[in-house]
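Participant: sequence first, then the predicted structure, then my questions.
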Amino acid sequence: MLPNYLKLAWRNLIKNKLYSFINVGGLSLGLMVAILVGLWIHDELTFDRYHENASHIAQVMRNQTVNGEVTTAPSVPIPLATELRTTYGSEFKRVVLAWWGSKHSLAHGNQVFAKFGKFMSPEAPDMLSLRMKQGSRNGLKDPASILLSESTAEALFGDEPPLGKVLMIDNAITVSVTGVYEDLPANSSFAEVRFIAPWDLYAVSTGWIAEAKDSWSNTSFEIFVETIPTANVADVSEKIKPILSEKNQDGSTTKPELFLHPMRRWHLFSEFENGVSTGGGIQFLWLFGSIGFFVLLLACINFVNLSTARSFNRAKEVGIRKAVGSKRGQLVGQFLGESLLVAGLAYVLAVLLAFLVMPLFNQVASKSISIPWTNLYFWLTGIGFTLLTGILAGSYPALYLSSFQPVKVLTGGGASMRSRRGLLAPRQILVVLQFTVSIILIIGTAVIFQQIRHAKNRPLGFDRNGLITLMPNSPRYAPHREAIRQELLATSSVTELAESASPTTETRSKNGGFGWTGKSSDLQTNFTTTAVSHEFGRTVGWQFKAGRDFSRQFASDSMGLVINQTAARFMGFADPVGETVTWKGEDFDLKFRVLGVIEDMVMDSPYEPVEPAIFFIGPRIGKFVTLRLDSRQSPHQSLAVIETVLKKHLPDSPFDYTFVDEEYDYKFRSEERTGQLTVAFSVLAILISCLGLFGLATFTAQQRTKEIGIRKVLGASVSSIMALLSKDFLKLVLIALVIASPIAWYFMDQWLTDFAYHVDISWWVFALAGLLAVGIALITVGYQSVRAALMNPVESLRSE
């Protein structure tokens, strides 16, 4: 019986090529989206699962209250690590102290590379369950050791055995390679880490860390922990909550509280608001999961619509088969067989399409996903999903077609009218649903890109064009600082350069302990603080609202401050210039004078308000060097000149630079990725909807052939016939626009509330979506309308 069903199904597909193409093509596009989104969701849900102990790994984080607002940060003090090991040692299997990952130069002979790495306690390799290619995880117990990723070892040593080889980190730290580990996958929080070196080595080689090793107020470090298998992370988190308040004398004012943020929540739940986890990547998971579902739903709607529409043509077939003894169950089986055959063909085509577009999808989504050809679960899931899709999409047409009464069908009585009454409304509802989803996607895409453009056009308070940032990472830089500066300025490539403790597009330090005349004793301070050289403002292009910039002509400027407008408002100064600001720390009490006030400089998220910021001349700068290129010379030529000067003075340091405008644009990557993927899915959704609309328009034109012929004989014009065939579909599109607009407004308004600096949804977005939807519908239906209207009435009215 089954072979006969498949044979009949195949004959029907071949006989009706247009409808088969629409069904198979539309469903394959829907399944392709489902495959891509499914693999993307799997990649997101398995983030950090590479690490065997992921369910027991957590990062120690802290909440603190400043002026009634709770802020969350992953930075903690050094002595906390010892406290966790001793007082709470029964709860933890491993406690790993770490310094923030950043780029460092690795040199071996003539090979010099800038690689991203971390300095961590020796327990880190075991905690992260690194898969060692050479050496062992215990390699970091040697205080002068380094573990390299496989790709880094290959870049440095080629085919030579790396173990025992000597490297120089930042031309200052000599280490020996004690292990090589497998590169971590892209869906690991440590994917960028290309080397791991001992924490103690970094602490010894960095003088100021020695000052912080016993300080509970210097919260500049990271701590990762692995709890014992029997411990409950939430319970342990509650136990360690009061440590900072008990140890830190300032605990009574900021009320610091510790908590553990589990590794399995790092990626999807990375955002905190008022001390509570509010989401993160999980929003994108729900967003694209929903889009994938609805795109597939649109393809299934096409199948249902076209199958029920074609029921008129198959009514006699059903009647004859019933008259000769076919049971309803057999007819249902046949029609479901056809549906499953379409779904199966669509799935094969969908897998092929997914394979072809995967490189482009990975590029847009910033992923490294591939089709898991050898994974049995992938095929079982795909086949099961396809069977489910085929059954769900074919159930209604099968049940409806098999319900025809043979007497009425074969005598021609009532079948046509009942089909119209019974199917017209459901089919219209499904078309409205299709275009409702498509219009929502169009509106969402427009709002996303409007928000990105709004944020990109935000006044930055500095000129990011023509700026590059370098990280010298060499002890040779300090003694050659002035020589490098003078030689670069003497070229026609650089107009100014300056140093800073943070890059131009990021703030890395926050401090309290500030005071000024008139400050309320209840007001708590938490300013972003950046140490800079005198020329920093001129280099980046500060825009002064009052006062002046730092100047080397005034020795007193070493105790001067430049503040932003937000800081001036926070301090309550009508005229801040000349005011005295005190800064009191654990072992210092300094007095500064405000030299100038600048426009707010957007250094962090372009979507968030600028925080109160203070810039000062710092004793420890030079980590980041910012240069302004001369616009009269091409960047390529300028970079070549700069590299020559730097190589002359720092021959063992790689020429590693970034363009500030590119770094700033990188801040939009998440939203731009969302927009690009939404555009792609919107196009596919519209294409699928248009395929269905085209099929229905074709069928409608065929059903009304004689009506059109009669109208033409009676004098109807081509335009009136086109309007007759198009108006019903346009009504459905307009209804979809009315339904989609409030739904889209609600969800996009909710999305925009995540950004403090955001655009207002404009009316023209809905008008644009409506015009696009109507235009697309007209183009889709128009071809069949024109074709039907131009048909010779003699051919239309000729009787069989």
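Facilitator: Sure, I can see it. Numbers count the residues shown, from 1 in each chain.
Participant: CA only for contacts and neighbour counts going forward, please
Facilitator: Fine.
Participant: name the helix or strand for Ser176, please.
Facilitator: Following DSSP states H and E, one finds Ser176 within strand 173-181.
Participant: list of residues touching that strand?
Facilitator: The contact list for strand 173-181 (Cα atoms under 8 Å, 6 or more residues apart in numbering) reads 130-137, 139-140, 144-150, 153, 162-169, 205.
Participant: give me the contacts around the helix or strand following that strand.
Facilitator: Using DSSP H and E, the helix or strand that follows strand 173-181 in sequence is strand 195-198. Applying Cα under 8 Å, 6+ apart, the contact partners of strand 195-198 are 115-122, 140-149, 152.
Participant: swap the cut-off to 7 Å and go again
Facilitator: Residues from elsewhere that reach strand 195-198, judged by Cα atoms under 7 Å, 6 or more residues apart in numbering: 117-122, 140, 143, 145-149.
Participant: run a quick neighbour tally on Asp749.
Facilitator: Using other Cα atoms under 10 Å, Asp749 is surrounded by 16 other residues.
Participant: picking up where we left off before, as JSON lines, the contacts of strand 195-198 with secondary structure would be great.
Facilitator: Formatted as JSON lines, those follow (DSSP: H, G, I helix; E, B strand; the rest coil):
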{"residue": "Gly117", "secondary structure": "strand"}
{"residue": "Lys118", "secondary structure": "strand"}
{"residue": "Phe119", "secondary structure": "strand"}
{"residue": "Met120", "secondary structure": "strand"}
{"residue": "Ser121", "secondary structure": "coil"}
{"residue": "Pro122", "secondary structure": "coil"}
{"residue": "Leu140", "secondary structure": "helix"}
{"residue": "Pro143", "secondary structure": "coil"}
{"residue": "Ser145", "secondary structure": "strand"}
{"residue": "Ile146", "secondary structure": "strand"}
{"residue": "Leu147", "secondary structure": "strand"}
{"residue": "Leu148", "secondary structure": "strand"}
{"residue": "Ser149", "secondary structure": "strand"}
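Participant: out of those residues, give me the two with the largest separation.
Facilitator: Maximum pairwise distance in these, criterion Cα to Cα, is 18.5 Å, between Pro143 and Ser149.
Participant: which of these two has more residues huddled nearby?
Facilitator: Neighbours per residue (other Cα under 10 Å) separate Pro143 from Ser149, with Ser149 holding more: 24 against 16.
Participant: got a list of what that one touches?
Facilitator: Contact analysis of Ser149 by Cα under 7 Å, 6+ apart lists Val180, Tyr181, Glu182, Asp183, Arg194, Phe195.
Participant: wait, Pro74 touches Met61, no?
Facilitator: Yes. Between Pro74 and Met61 there is a contact under Cα atoms under 7 Å: 4.4 Å.
Participant: for comparison:
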Amino acid sequence: MIPPRFADRLLRLFCAPHLREEVLGDLHERYVLRVARLGVTKAQRRYWLDVLAYVRPSIIRRKPSEYSQPTNTDMLRNYLKITFRTLTRNKLYTTLNVAGLTFGVTCFLLIGLYLFDELTFDQQHSRSSRIYRAIQHKKTPTEDLTIAASSYKIGEESKKNIGEIENSARIVRTGRAYLSNPRNKNAFQETITFGNPGLLQLFDFEVIDGDRKSSLNEPNSIIIVEELAKRLFNSTQVVGKTVDFELDRPLKITAVLKNHPRNSSFDFKAIVSEATISGDDEFAAWISDWDSQNFMTFFLLKENANPDVAAAKITQLLNRNAKLAVGTSIQYNLQPLADIHLFSEDIVDGARNSNVEAMSRGAILYIKIFAIIALFVLLIACINYMNLATARASNRSKEIGVRKASGAFQSHLIHQFLTESLIVTAISFVLAIVLVNILLPAFNAFTNKELSLGFHTDYRIWLYTLLALAVTGVVSGSYPSFLLSKFSPLALLKNLKIQNKGSLSLRQGLVVFQFTISVVMMIATIVLFQQVRYANSKDLGFNKELMVVVDINSAKVRSGAETIRTEFSKIPTVKSVSVTSRVPGEWKSIPTVKIRPEGNTNEHSIAYLIGADENFAQTFDMKLLNGRNFGGMSDSSSILLNETAAKLLGVSEASGQLVEIPERAMGGSYSPLPSRQTFHARVIGIVKDFHFQSLREKIAPMVLAYQKNPVHTIDYFTSRIEGRDIPATLAKMSDVLTKIDQTHLLEYHFLDEQLARFYAEDQRRETLLIWVALATIFIACLGLFGLATYAAEQRIKEIGVRKVLGASVVNLTVLLSKDFLKLVLIANGIAFPLAWWATNKWLNEFAYHISVDWWVFVLSGASAIAIALLTVSYQAIKAALVNPVKSLRSE
């Protein structure tokens, strides 16, 4: 008998699938019995009543998790649950992975912030992509000069006649002078910089008080930055007030600018309007010249304008209007504003005088080096994760086998292991961001930056950080996930070890790679340290210790130099005093001159020139090889030569040979001497060569002219002092200066400190390399420690058998350590030639440098071996000391 079909359909519709067969079976059996006892009609009526009685929640409720397909959310929830279960069950390996990645990511982020700051120099200006600096390339028979400068005419006429140029701006520095508040006499030495109105039209210098459009229009006006405003007036609301700037008239403040950010190529504290000097004779000569180099000029190009086309038209404009000497050629190109910081090593500063900041300009080579280092450190951290994950694959064989036998696809397992990797990486990134913010104050002080990693950080940094997070997670987990998911369920459930030859070779290769990078970093750090120490301790040809260099900053002090020198000499702690125009280690431009023997028709040679008095050799402790020293005013036309200059001029012994010096250059092109007459001088002595530039440069020809010469005026007092009570000595020097000029402040520096500034960037790089080297070694050791721990776990029964057979702890330690030490030895073999090539390439930047000794490689390699041995031996000794009874006990 068949029950009512419609009733069955209704029951199948509302009854839960997992109860459907059972309920229908019971109702059908009951229906057959009722038909036999009550008949078909009553049995059908009773059947409907039973069906309706099953319409209740307990029968209707489904179990979708058992019978429906799991959603992506369900799968992700499952991945996360298994991930956290795995991480908490293996606390040691989780800690090693998180620690390694945290240190790697911290180094990566710190270096990344530094590089981002370097690469985004001058990009705070909204139109920076259209702003270019004019670069002049000038060739003559005696010079080949690339200078960031142009003439007044080039800036003005190019704007009018070249269609690609929308606007122009220019600046010129003419030296330093006192800027003072006439009310309270606050005075500060500042560089005198003149600029035209286009400066505030091209650049987005933030104006916090005053009018941007008109602030540089009027004569006798000046704009200052807020830091200088606070020093002078203790306020930034100073528009309309006046300052004295060693001119014959006061200057009116027309605007106050926000302080320059650290990643700006502009460092001026004050800009005087160009109109202020428009009536001066010197400026009048400038504005009529086409081929001079008096101004640093910037051009704003129109949208989509080609800078090469604009530069070619500037060159054509020059050639049409300038009358160049025979054998002279000038060509212009345009340097993007964003390139000034990193791509100006071979370009002379064209604002007429260099400044201290120019010595620390960035170099793209070091940016590339540190970018590679940052990637390598992060890669080493990723390698740790890969090594530990693949090494511990055997411990998860049954888990993977059961999941594959239950229907899990390879893609599911890959997703699972990638999820684990991304979770570990995310935890490491969070910890690294916390650590970076803890370290940033010290890092900023060290690098002289204003780096940050927070809510107000440039959004691009966070985008790069998130990208690095994703890439790190995928790279770390990719190989382990594919390796662990490819084996068959049968092999996994038989508890076979997942240890194929390829994975073992890869793991060994990764360990070798880690220690190769670590050893290279160690060698580079030692070589850099040696070179910096060599530079600071090398015999420079003079004694730099306890030398105080005092600037001459006023006409009164310059005219009273003889009196001041005499009074300085009377101070008990002052041993000797010299007056000079420049000093060795000079941060300003040392003038060069054209020079040749009198009557010689050959091309002039080029030599540097320093004006000095008769005390110069004694004060600087220089050696006079032959001839005599200056004797006083009677030697105003006499000169001394260094050995290099004497050889260049063919002078073997000084005996009054006559030479002519017709022209000089102050960092730019050569021009006649200020007197407009050739300086005819006689050679009275030859001094031993001395280093007056960085050791990166070879000793160049040097002419020492008497202090009163037509080439360059005096600018410094240099005093050799005793090491006792230095503050009192400086105070007495200040009193001497004040007697001559009451407004003159004592501005001084110690010569050895100034010379050390040549290598300040190298010292920063040395320190950074030391910390990065330590980080790479630490991260590599974390991975090695984890691998050693796993190796000891896998060989625990073998160790037990060997101990029972009489193996000593030393034997077992050697057994467990030798495989890892072999890898470190291989790493040394690869690292040595790489480090030798890289360090010698860097050392070639210096004309005078150390040679890389063999012991540097031995020390670095031995250190790597010792560190690896200490890392591995701990686990090896621990495993060797385990009671063999416990090792051999059946599971």
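Facilitator: Looks like it arrived, so ask away. Nothing here was measured: the structure is a model prediction, and the numbers come from that model.
Participant: picking that back up, narrow the contacts of strand 173-181 of the first structure to those in strands?
Facilitator: Counted as lying in strands by DSSP state E, out of these, are 132-135, 145-149, 166-169.
Participant: can you list the residues you listed in JSON lines and add distance to Leu376 of the first structure?
Facilitator: Formatted as JSON lines, those follow (distance: Cα to Cα, whole Å):
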{"residue": "Met132", "distance to Leu376 of the first structure": "28"}
{"residue": "Lys133", "distance to Leu376 of the first structure": "28"}
{"residue": "Gln134", "distance to Leu376 of the first structure": "32"}
{"residue": "Gly135", "distance to Leu376 of the first structure": "34"}
{"residue": "Ser145", "distance to Leu376 of the first structure": "42"}
{"residue": "Ile146", "distance to Leu376 of the first structure": "39"}
{"residue": "Leu147", "distance to Leu376 of the first structure": "35"}
{"residue": "Leu148", "distance to Leu376 of the first structure": "34"}
{"residue": "Ser149", "distance to Leu376 of the first structure": "30"}
{"residue": "Val166", "distance to Leu376 of the first structure": "45"}
{"residue": "Leu167", "distance to Leu376 of the first structure": "44"}
{"residue": "Met168", "distance to Leu376 of the first structure": "46"}
{"residue": "Ile169", "distance to Leu376 of the first structure": "45"}
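Participant: I'd like to know which of the residues you listed is nearest to Thr582 of the first structure.
Facilitator: Nearest to Thr582 of the first structure among these is Ile169, at 37.8 Å by Cα to Cα.
Participant: can you pull out the helices in the stretch 401-550 of the first structure?
Facilitator: Under the criterion DSSP state H, counting those that start in this stretch, the stretch 401-550 of the first structure contains helices at 406-411, 415-456, 477-490, 536-540.
Participant: return the set of buried residues in the first one.
Facilitator: Judged by neighbour count (16 or more other Cα atoms under 10 Å), helix 406-411 of the first structure contains these buried residues: Pro406, Val409, Leu410.
Participant: average offset between it and the second structure?
Facilitator: For helix 406-411 of the first structure, the mean deviation from the second structure after alignment is 2.0 Å (mean Cα distance after the TM-score superposition for the first structure).
Participant: quick one: contacts of that helix?
Facilitator: The contact list for helix 406-411 of the first structure, computed with Cα under 7 Å, 6+ apart, reads Ala315, Lys316, Gly319, Ile320, Lys322, Ala323, Gly414, Ala415.
Participant: in the second structure, what residues pair with it?
Facilitator: On the second structure, the counterpart of helix 406-411 of the first structure by TM-score structural alignment is residues 489-494.
Participant: emit the PyMOL select command for whichever of the contacts of helix 406-411 of the first structure are buried.
Facilitator: Buried members of the contacts of helix 406-411 of the first structure, defined by 16+ other Cα under 10 Å, are picked up in PyMOL with:
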select buried, resi 315+316+319+322+415
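Participant: which of the contacts of helix 406-411 of the first structure fall within helices?
Facilitator: Of those, the ones assigned to helices by DSSP state H are Ala315, Lys316, Gly319, Ile320, Lys322, Ala323, Ala415.
Participant: hmm, back to that, farthest-apart pair in the contacts of Ser149 of the first structure, please.
Facilitator: Greatest spacing in the contacts of Ser149 of the first structure, by Cα to Cα: Glu182 and Phe195 (10.9 Å).
Participant: of those two, give the one with the bigger neighbour count.
Facilitator: Each of Glu182 of the first structure and Phe195 has its neighbours counted (other Cα under 10 Å); Phe195 has more, 24 against 15.
Participant: and that one, what's its match in the second structure?
Facilitator: Matched to the second structure by TM-score structural alignment, Phe195 of the first structure sits across from Ala270.
Participant: try Ile448 of the first structure
Facilitator: The alignment partner of Ile448 of the first structure in the second structure, by TM-score structural alignment, is Leu528.
Participant: quick one: contacts for its match?
Facilitator: By Cα under 7 Å, 6+ apart, the contact set of Leu528 of the second structure is Glu766.
Participant: how about Gly585 of the second structure?
Facilitator: Neighbouring residues of Gly585 of the second structure by Cα under 7 Å, 6+ apart: Phe692, Gln693, Gln754, Leu755.
Participant: what about the last one, neighbour count?
Facilitator: So that's Leu755 of the second structure. 20.
Participant: quick one: buried residues of the helix or strand containing it?
Facilitator: Using DSSP H and E, Leu755 of the second structure maps to helix 751-756. Within helix 751-756 of the second structure, the residues that count as buried by 16+ other Cα under 10 Å are Leu751, Asp752, Gln754, Leu755, Ala756.
Participant: swap in stretch 262-282 of the first structure?
Facilitator: Neighbour counts over stretch 262-282 of the first structure (16+ other Cα under 10 Å) mark 262-269, 272, 275, 279-282 as buried.
Participant: how about Val175 of the first structure, what's its match in the second structure?
Facilitator: In the second structure, Val175 of the first structure lines up with Leu251, judged by TM-score structural alignment.
Participant: for Ala350 of the first structure, same thing?
Facilitator: Superposed on the second structure with TM-score structural alignment, Ala350 of the first structure falls opposite Ala432.
Participant: show me the contacts for its match.
Facilitator: Here Ala432 of the second structure is in contact with Thr102, Phe103, Val105, Thr106 (Cα under 7 Å, 6+ apart).
Participant: residue in the first structure paired with the last one?
Facilitator: Alignment of Thr106 of the second structure against the first structure is given by TM-score structural alignment, with Met32 as its counterpart.
Participant: so what's that match closest to, chain neighbours aside?
Facilitator: Ala350 (4.5 Å; Cα to Cα, 6 or more residues apart in numbering).
Participant: does the one you found lie in a helix or a strand, and which?
Facilitator: Ala350 of the first structure belongs to helix 328-365 when assigned by DSSP H and E.
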